[in-house]
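>>> below: sequence and its predicted model.
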Amino acid sequence: MAMETTGCAVVGGGPAGMMLGLLLARAGVRVTVLEKHGDFLRDFRGDTVHPSTIRLIDELGLGGEFRRLPQSRLKNVVLPVAGGPPVTMGDFDSLRPPYNYIAMMPQWDFLNFLAAAAAEEPSFTLLMSHTATGLVRNGGRVRGVRLRTPDGRQDELLADLVVATDGRHSVLRAAAGLASKEFPVPFDTWWFRLPRYPAETGEVAGLVPAFGPGEALVSLTRTDYYQMGYLAPKGIEARLRAEGVEGFRRRIAALRPDLADRVDAIGSLDDLHWLDVRLDRLQSWHINGLLCIGDAAHAMSPAGGVGINLAIQDAAAAAQYLAPALLRGRVTRADLQAVERRRRLPTVIVQSAQRLMHRAVFGPVMAGKQTRVPAAALFVARHLPAVRRIIPRLIGFGPRPEHAPAFARRAEARPQPYP
């Protein structure tokens, strides 16, 4: 069996893994990213790129190329009002340009963009269709990753450090025996698309929720379709499947009568993409030789759409702290602890906000006790304009946004206008 070696083995080619690989490679670290799929083409993975991430991309000198990718801009969060005009809860125009919007784009475009930038660095390697299956240990330390190659062979990749970015169902955090603290979540989400007709007006990427007894619907207006998220209580999947596609269409039409004329676009229940919503946090993010970041360290609720960007901030901090140690060829527990210490507090703050949203909004809705936007939320949106500026700041940048490390920046890094 071949024994390949690298400086840092990053397991998981999602946003955190690809960003970490790019940043470390720009420091000159030998880094290998393992991605179990053969491509990045998986629909309805998080596709919001927040201002904190856009600023990081600008600092890397990649802003112009990023803005040329197909995308739309989310500028506000709107609350529906029965019998009246909608109320704006958060207005991203209140943020300082050019970081006054959330970019909406398919995640595969974003990952291909990061992969192309990383491929320009001679110390970067991306191995697609390579599945991590376990850890290589020796002398009380993680020394690498056990993996399965595209042709089914078992192999090992030895590394000075392994970073798990393989998501909420992380194989490596399970292999390491890292314990997590679970928080209750009252709902799961089913994502799907509905067509948007050319004659329809309305701001592209506007976010509009709708509420019913024991269910909710979120709509993101895209250029030629609506990205829909149906929220229902956990454990209801068997009931939805028993009702069949016709029953699901009726649910959507009742929540959004204005879209009832196109629910036939849901051809079958196979058109729905189920997300098992989880909210958890590892008690410790590392063991000797292994660090978990992103969803592997803290699975996030979709509330606020902040999971991807929190993971990318983890990657930026990890690169800042770990690149010098990796270049020395010796990463200590203290180095890993420094990353966790830097990122734990913002994670706790964001997850606390999500838990509050679960209790105040989603819990009552899923229990059938609330069928409309809470009156308190409408009052705040109407009468406290400062909140409309604070919410975009919290969503867009979070409690501790990270900057690109100096070693990863390029001289041409200047904010570019949106075309």
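Received it, and whenever you're ready, just let me know what you need.
>>> hey, let's count contacts and neighbours off CA atoms from now on
Will do.
>>> tell me where the protein has helices.
For the chain, the helices defined by DSSP state H cover 15-26, 51-59, 63-67, 107-119, 171-176, 237-255, 307-328, 333-357, 363-366, 375-383, 385-397.
>>> how about the ones you listed in TSV, adding mean neighbour count?
Formatted as TSV, those follow (neighbours: other C-alpha atoms under 10 Å):
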stretch	mean neighbour count
helix 15-26	28
helix 51-59	24
helix 63-67	18
helix 107-119	19
helix 171-176	19
helix 237-255	15
helix 307-328	23
helix 333-357	17
helix 363-366	22
helix 375-383	13
helix 385-397	19
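>>> make CSV from those and add distance to residue 185 to it.
What follows is the helices of the chain, written out as CSV (distance: least, C-alpha to C-alpha, whole Å):
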stretch, distance to residue 185
helix 15-26, 24
helix 51-59, 26
helix 63-67, 34
helix 107-119, 25
helix 171-176, 21
helix 237-255, 15
helix 307-328, 15
helix 333-357, 8
helix 363-366, 8
helix 375-383, 21
helix 385-397, 20
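>>> these: which one's closest to residue 136?
helix 171-176 (10.1 Å; C-alpha to C-alpha).
>>> pretty sure residue 363 sits against residue 213.
No. The criterion here is C-alpha atoms under 8 Å, and residue 363 misses it with residue 213 at 11.4 Å.
>>> pasting the second one now:
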Amino acid sequence: MSAESSHVIIIGAGPAGAVLANFLATRGIRVTLLERQSDFAREFRGEAIAPAGRAVLSALDMDDVLDRVPHADPSVFELFLKRKRLVHVTLQDFGADLELPRIYSQPALLEAIVGETTKRTNLVFERGASVKELLRENGRVVGVRVRNTEGERRLFADLVIGCDGRASVVRRQAPLEVASEDLPMDVAWFKIAAPEDWKGECRLRACVENGHLMIGYITYDGMLQLAWVIPKGSFGEIRSRGIEALVGDMADHAPADLADHLRRHVQELARPFLLSTAADCVRNWSVPGALVIGDAAHTMSPVGGQGINIALRDAVVAANHLVPVLQDGADPVAIDAAAALIGGERMSEITQVQTLQARPPKIIFGSPRRANILFSLARVIRFAPVRAIVGRFVRPMFEGVSDVELRV
């Protein structure tokens, strides 16, 4: 290197932030990684990591670590329409070479990634550090004002990277213009004990009926994770009726075995967690001295569980552009020029995935008659040529729609 490497502040130790910190630190760049939470054990995080996301973690030589993180491998897909089963197939039937998503404990996964990352002597990781303000000099972001249990202080860096989610401080204070799309639904998440007959195989079940959708799957801890898709903004009214009424609504739209299980275990249901869905993307990912990636740059719909995977791929592209200029020293013009290229490279994939994600909600919350007809056609999945066509459709969601490879 021709000069001392630059210093980077990364805000948010979620998948994008932790992985990018690892990429930069292992290449000799000084990194301060700030995480607002004191630990990663939140009530619910996205847990599905597709092959495209796992490939990023493999680039960190984390295959052995990944195998040790608690996980589950869905193997069977079932589709019910009006409480009658239309489809029961193994996911491998959609393509022998099709790698499948894996359900991880994300708190354990993040601890594993951060644990590997903090082995680097040029990385400082702080938990419980909340960024309150971007600091500027001559129109350029030069650092942050951060608060922890010991008080407030100012940290300076050659580049500030926001990986701090949809409520990003960097996105808001830069400020970055956002293009958003209205989604018709929210999602209520629950966990309960899994039915006994589900424990022999890792099922993914979707139940559709007249504008209602429930998805259930076995998680890494052997529990049943349920997603109840509800009209946008209706959670308050639903919650006010009580958990018994909510479970009753779900049971009324579930096949008999699952309905009975829900009613018998109503008292065991954890407090529902609301995922208020959103789909948006900032028009420009950077301003002088600051950059956003992951959910801070683009909030993804929950359809297909793409948020983690897209964020991980953002980290790869960011590393490709930033590492060469950061290793060469703190030239602000070169750093800002490199940061400005990242969003342009990522926009094609994000736009395509968000377009794919927008289709199922429009069907489910559109005309019930049209939805029932379309889902009835799913019967033909039992034919191998049809499964091959479906496999080609879902492959981009699993493997990515553009080539993303670590080049540094």
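The structure has been received and is ready for your questions. Everything numeric here is computed off the predicted structure, so don't read it as measured data.
>>> related to what we said a few turns ago, among the helices of the first structure, which is nearest residue 293 of the first structure?
Short answer: helix 307-328, nearest of the helices of the first structure by C-alpha to C-alpha, at 6.1 Å.
>>> which strands or helices does that closest one pack on?
helix 15-26, strand 48-49, helix 51-59, helix 333-357 (3 or more C-alpha pairs under 8 Å, 6 or more residues apart in numbering; DSSP states H and E).
>>> change it to 10 Å
Here helix 307-328 of the first structure touches strand 3-11, helix 15-26, strand 48-49, helix 51-59, strand 154-164, helix 333-357, helix 385-397, going by 3 or more C-alpha pairs under 10 Å, 6 or more residues apart in numbering; DSSP states H and E.
>>> starting at the chain centroid, how far to that helix?
16 Å (C-alpha atoms, centre = their mean, to the nearest Å).
>>> swap in stretch 185-205 of the first structure?
18 Å.
>>> same thing with stretch 135-149 of the first structure?
The answer for stretch 135-149 of the first structure is 27 Å, by C-alpha atoms, centre = their mean.
>>> also stretch 322-332 of the first structure?
Stretch 322-332 of the first structure has its average C-alpha position 27 Å from the chain's average C-alpha position, going by C-alpha atoms, centre = their mean.
>>> what about residue 68 of the first structure, how many neighbours?
10 (other C-alpha atoms under 10 Å).
>>> overlap in contacts, residue 363 and residue 213 of the first structure.
Shared contacts of residue 363 of the first structure and residue 213, defined by C-alpha atoms under 10 Å, 6 or more residues apart in numbering, comprise 369-370.
>>> on that earlier part again, for residue 200 of the first structure, which of the helices of the first structure is the nearest?
So among those, helix 237-255 is nearest, using C-alpha to C-alpha, at 17.8 Å.
>>> that closest one aligns to what range in the second structure?
Aligned by TM-score structural alignment, helix 237-255 of the first structure falls on residues 235-253 of the second structure.
>>> contacts only, for the closest residue to residue 22 of the first structure other than its chain neighbours.
In this structure, residue 22 of the first structure finds its nearest non-sequential neighbour in residue 118, 4.6 Å apart by C-alpha to C-alpha, 6 or more residues apart in numbering. When contacts are counted by C-alpha under 10 Å, 6+ apart, residue 118 of the first structure touches 18-26, 112, 124-126.
>>> then residue 145 of the first structure?
With C-alpha under 10 Å, 6+ apart, residue 145 of the first structure has these contacts: 9-11, 34, 131-137, 155-159, 161-163, 172.
>>> do the same with residue 401 of the second structure
Per C-alpha under 10 Å, 6+ apart, neighbours of residue 401 of the second structure: 52, 348-350, 352-353, 395.
>>> show me the subset of those that the first structure keeps too.
Among the contacts of residue 401 of the second structure, the contacts conserved in the first structure (both residues aligned by TM-score structural alignment, their matches' C-alpha atoms under 10 Å) are 348-350, 352-353, 395.
>>> ok, so of the residues you listed, who is nearest residue 189 of the second structure?
For those, the nearest to residue 189 of the second structure is residue 353 (22.9 Å; C-alpha to C-alpha).
>>> trace that closest one over to the first structure, please.
The pairwise alignment with the first structure assigns residue 353 of the second structure to residue 350, based on TM-score structural alignment.
>>> now do residue 398 of the second structure
With TM-score structural alignment as the criterion, residue 398 of the second structure pairs with residue 396.
>>> which one of the contacts of residue 118 of the first structure sits closest to residue 330 of the first structure?
Nearest member of the contacts of residue 118 of the first structure to residue 330 of the first structure, counting by C-alpha to C-alpha, is residue 24, at 14.8 Å.
>>> the closest one and residue 122 touch, don't they?
No. In this structure, residue 24 of the first structure is not within contact of residue 122 by C-alpha atoms under 10 Å, at 11.4 Å.
>>> joint contacts of those two?
Counting by C-alpha under 10 Å, 6+ apart, the residues touching both residue 24 of the first structure and residue 122 are 30-31.
>>> who's in contact with the nearest residue to residue 111 of the first structure once chain neighbours are set aside?
Excluding its sequence neighbours, the residue lying closest to residue 111 of the first structure (C-alpha to C-alpha, 6+ apart) is residue 15, at 6.5 Å. With contact taken as C-alpha under 10 Å, 6+ apart, residue 15 of the first structure is in contact with 21, 46, 107-108, 110-111, 114-115, 165, 294, 308-309, 311-312, 315.
>>> quickly check those for the two that are furthest apart.
Checking the contacts of residue 15 of the first structure with C-alpha to C-alpha, the most distant pair is 21 and 46, at 19.4 Å.
>>> about what we covered before: just the buried ones from the contacts of residue 145 of the first structure, in PyMOL syntax?
A single PyMOL command selects the buried members of those (16 or more other C-alpha atoms under 10 Å):
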select buried, resi 9+10+11+34+131+132+134+135+136+155+156+157+158+159+161+162+163+172
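>>> hang on, the earlier thing: for the helices of the first structure, which one sits closest to residue 92 of the first structure?
It's helix 385-397; of those, that one is closest to residue 92 of the first structure (C-alpha to C-alpha) at 5.4 Å.
>>> let me know the angle separating that closest one from helix 307-328.
40 degrees (axes from the mean of the first three to the mean of the last three C-alpha atoms, to 10 degrees).
>>> list the helices and strands helix 385-397 of the first structure packs on?
Short answer (3+ C-alpha pairs under 10 Å, 6+ apart): helix 385-397 of the first structure packs on helix 51-59, strand 76-81, strand 84-91, strand 102-104, helix 307-328, helix 375-383.
>>> if we use 7 Å, what do you get?
Here helix 385-397 of the first structure touches helix 51-59, strand 84-91, going by 3 or more C-alpha pairs under 7 Å, 6 or more residues apart in numbering; DSSP states H and E.
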